[in-house]
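In: got a structure for you, letters missing:
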């Protein structure tokens, strides 16, 4: 046990030191078009990711890239600018396909099942990563990472903890985003409404404390949704309940990442899961939660942007409220409240990744594009924030929105490459990236840090369990149904689909991982 704790502490120290380097990289001098810098600031010249601006010998190729998000009004304008640059860098163009959050899982499942041609998918531990690996949807990236300039540039730009912590069976099937390593959760709320109603937001220390606040919002602002919920945004999602799924969040069997117990159990055997179901039901029946929570396709960000939502749940980090404010047109009107401690788990190292599809006709070109997102400041900011002097103006690393900023507000920087290359909005803390480093200090390591479950031995059961969860999770987690009535049937169906087999296999692999640490 002492050895395990020592190893975990050493990992945290490594993470913290690497983030110091990464934060330094975020303070490089402004880059002109084509200038590339890695997270550690060690490459101040042209990017090696795609051979600089040399594309001789590369045939023209159109990449296809799918990720969850809302298509922006100026999408075509920005993509045209991206393609001008990609032609110069890697003789490629790209078809960027945002898919609405509420349709993401189902649409990607169909695309993968039909073997639709695709080059790059967004993926994550909480978004069918292990399940899709077991289906053969994503490439083993080991050779591309080790033996291409693009892959080597990614390896050099990333803390090794990201690549190690996101492996399945010792192999990388996704390239993690370079971002924060610690995680906490809470809520984001409208400060202007809170001030107008005289709400005592400092009284909120737990989810139970939200009741009186939401009650007053409902009474005084009947046109507003007091608390926005949807599948994937509620009290029982992995980041809020602090579940560590030890891999794909669609595969049952968890430990608690804020505790030390390494016994894997179904969620329904944890009190916090049951308590969260009951509280969600209470809030839903009281009218605090949007009544379409089970079926809405809006993301929490889009719900805030619509202007009639008071509060949402959120995975938090320094400045999350300011990021959301810029993306939703609510600058100065959002604030976050942290309701959990800070933890470090594989869900963070594998919490946001780009995978190369096994249907790609040019995997090496796909890797070149991903590498540019990790090393090329111009492309990274163009994709994330739009066109300089059209969607924002820039003074060094600080950017200010123009009147057209709302026409391209992707709000997806945490998905795309290297956040330490991102410019900082003038409404954000100019020391944002330094705060990210500080945020990681003192985070509690999950007992499962570095472990990712390989679902291959029980892939038949996993596929059946994913379907069962789709049938029940959204309605239960959003409070739309009574858990006393529905949960017993849910448990029975999980058992019939093989949950005990999956948990036993997950425990076997996890015990082996712990024994070898």
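Out: Right, received. Where do you want to start? Only a predicted model underlies this, so the values are computations on that prediction, with no experimental measurement involved.
In: for the rest of this, base every contact and every neighbour count on C-alpha atoms.
Out: OK.
In: measure stretch 141-155 end to end?
Out: Stretch 141-155 has an end-to-end distance of 12 Å (Cα to Cα, to the nearest Å).
In: and that stretch, what's buried?
Out: For stretch 141-155, the neighbour count (16 or more other Cα atoms under 10 Å) marks 141, 144-145, 148-155 as buried.
In: okay, pairing it with this:
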């Protein structure tokens, strides 16, 4: 129980996906609880918001005409001490906007997959749910977990068109186009950076103390980290030298550059930084075993946390605990400053960009909010998501807490207070538009321009624009997911011998991997032929 908590694409659609993604790459940054109130459908008439803290594109209804409802928003992370205080502030603000109360439901990263899978399987009532291409979105769509948000023939009509005009006017088209499955959007992407890059974030204070700053500045490859990690391990044995966990390691898609073609939980990839469109198992690419071997070496030398295969904390939360020197992260401009604020380590973290900047369709769907098919108030949920994309006050309140309490503000720049750690959820990349976010005083004031530059000249995956329809292989994918859970955490964190990879992929092959890869290849070939 949660806490309170085919292929049918026309040539024109495919062309639109590719063209819109290309346009955005040139300038993305420019711009359960146990009981619910069941409200009647609100009027579809909408007017533009006139609030000084809201975008002119925001869709606003007459809240006085709407019955009050309570919406849950469920996302991964550690629940902060001041969650209820912020909920109260959100509810007061939403009263005159859409007459809704919000129930924040955070689930620790380590428990996220299991709890959400159980909730979906049990048809547990939820409203707004975080989802992503790397977190089983395609598979959960196939299970019927999410409403199609732009289906005119759906039970609730075209929710996006009716209640999401602010999204349509502010979110670059590439995000919605790239996140479609069978022509429909089952979740709304966050408006954020489009490219992605792998690397590490480390403690600068410890590096300076041990005289390692120059060596860290010269790091280019995973192997370059070995002497640095060895020095920290020898001189600071009380620290976890390198924190890894399942999904956050050198074999993660953002580091090894796997394009899983729509769902990271379904085997069969091409490389984002390559040109070959032949779909293969990861083990068929040299980078896979090379990465397993060096990670295993680090583990055996004691650099990596011994519980890496079963670790529950995210790298960010692990650094917040204060006993971690380095972690693996998906990076973007200012990621180190964001993590530093969330971990209460302002001025003590620095990132090292270690891979190519790449773009795949998965990045368009790398962070989304969907409305579940168990929601009793999907119209109001769509209004709330729309506000997250258009209403600066609401967006920053959810992300950073209460002004004058959790931060002070000077224009667009915010500064931490003594109470910041009590609502430092570090989740701004999950909600609405990051371009509405205030900028922390320890961040570069040109952050959003840096995001724009980050997307420029990034390498495009050879499968850019393609999204797998997993329905034809859903049964194989479900069986293989359990096999992946058996092997991936141990292999990817160095906890078990890389030789086990052969046993792993034999087991996948014995359970339909060939069929899965063939289906992915057929769909990708059809997509490429229609371009």
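Out: Structure's in. What do you need? These figures come from a predicted structure and were not determined experimentally.
In: work out the TM-score between the chains.
Out: Superposed pair, TM-score by TM-score structural alignment, normalised by the length of the first structure: 0.93. Supporting alignment: 493 aligned residues with a Cα RMSD of 1.7 Å.
In: the buried residues of stretch 141-155 of the first structure in helices, which ones?
Out: 144-145, 149-155 (DSSP state H).
In: now tabulate the residues you listed in JSON lines and tack on distance to residue 259 of the first structure.
Out: Converted to JSON lines, those look like this (distance: Cα to Cα, whole Å):
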{"residue": "144", "distance to residue 259 of the first structure": "37"}
{"residue": "145", "distance to residue 259 of the first structure": "35"}
{"residue": "149", "distance to residue 259 of the first structure": "41"}
{"residue": "150", "distance to residue 259 of the first structure": "39"}
{"residue": "151", "distance to residue 259 of the first structure": "36"}
{"residue": "152", "distance to residue 259 of the first structure": "36"}
{"residue": "153", "distance to residue 259 of the first structure": "36"}
{"residue": "154", "distance to residue 259 of the first structure": "33"}
{"residue": "155", "distance to residue 259 of the first structure": "32"}
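In: closest to residue 110 of the first structure out of the residues you listed?
Out: residue 144 (26.9 Å; Cα to Cα).
In: residues contacting that closest one?
Out: When contacts are counted by Cα atoms under 8 Å, 6 or more residues apart in numbering, residue 144 of the first structure touches 150-151, 364, 367.
In: Throw those residues into TSV and include distance to residue 379 of the first structure, thanks.
Out: Shown next, in TSV, are those (distance: Cα to Cα, whole Å):
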residue	distance to residue 379 of the first structure
150	15
151	17
364	18
367	15
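In: corresponding residues in the first structure for stretch 188-200 of the second structure?
Out: Matched against the first structure by TM-score structural alignment, stretch 188-200 of the second structure falls on residues 175-187.
In: just the endpoints, please. Distance across the matching stretch?
Out: First residue to last in stretch 175-187 of the first structure (Cα to Cα) measures 29 Å.
In: then stretch 398-413 of the first structure?
Out: The first and final residues of stretch 398-413 of the first structure sit 15 Å from each other (Cα to Cα).
In: does the residue mapped onto residue 242 of the second structure from the first structure count as helix, strand or coil?
Out: Matched by TM-score structural alignment, residue 242 of the second structure corresponds to residue 227 in the first structure. The three-state label given to residue 227 of the first structure by DSSP: H, G, I helix; E, B strand; the rest coil is strand.
In: burial count for residue 227 of the first structure?
Out: 24 (other Cα atoms under 10 Å).
In: okay, it and residue 286 of the first structure: tell me how far apart.
Out: Taken as Cα to Cα, the span from residue 227 of the first structure to residue 286 of the first structure is 11 Å.
In: likewise for residue 38 of the first structure?
Out: 50 Å.
In: so the two - more neighbours on which side?
Out: residue 38 (28 against 13).
In: from residue 387 of the first structure, how far off is that one?
Out: Per Cα to Cα, residue 38 of the first structure is found 21 Å from residue 387 of the first structure.
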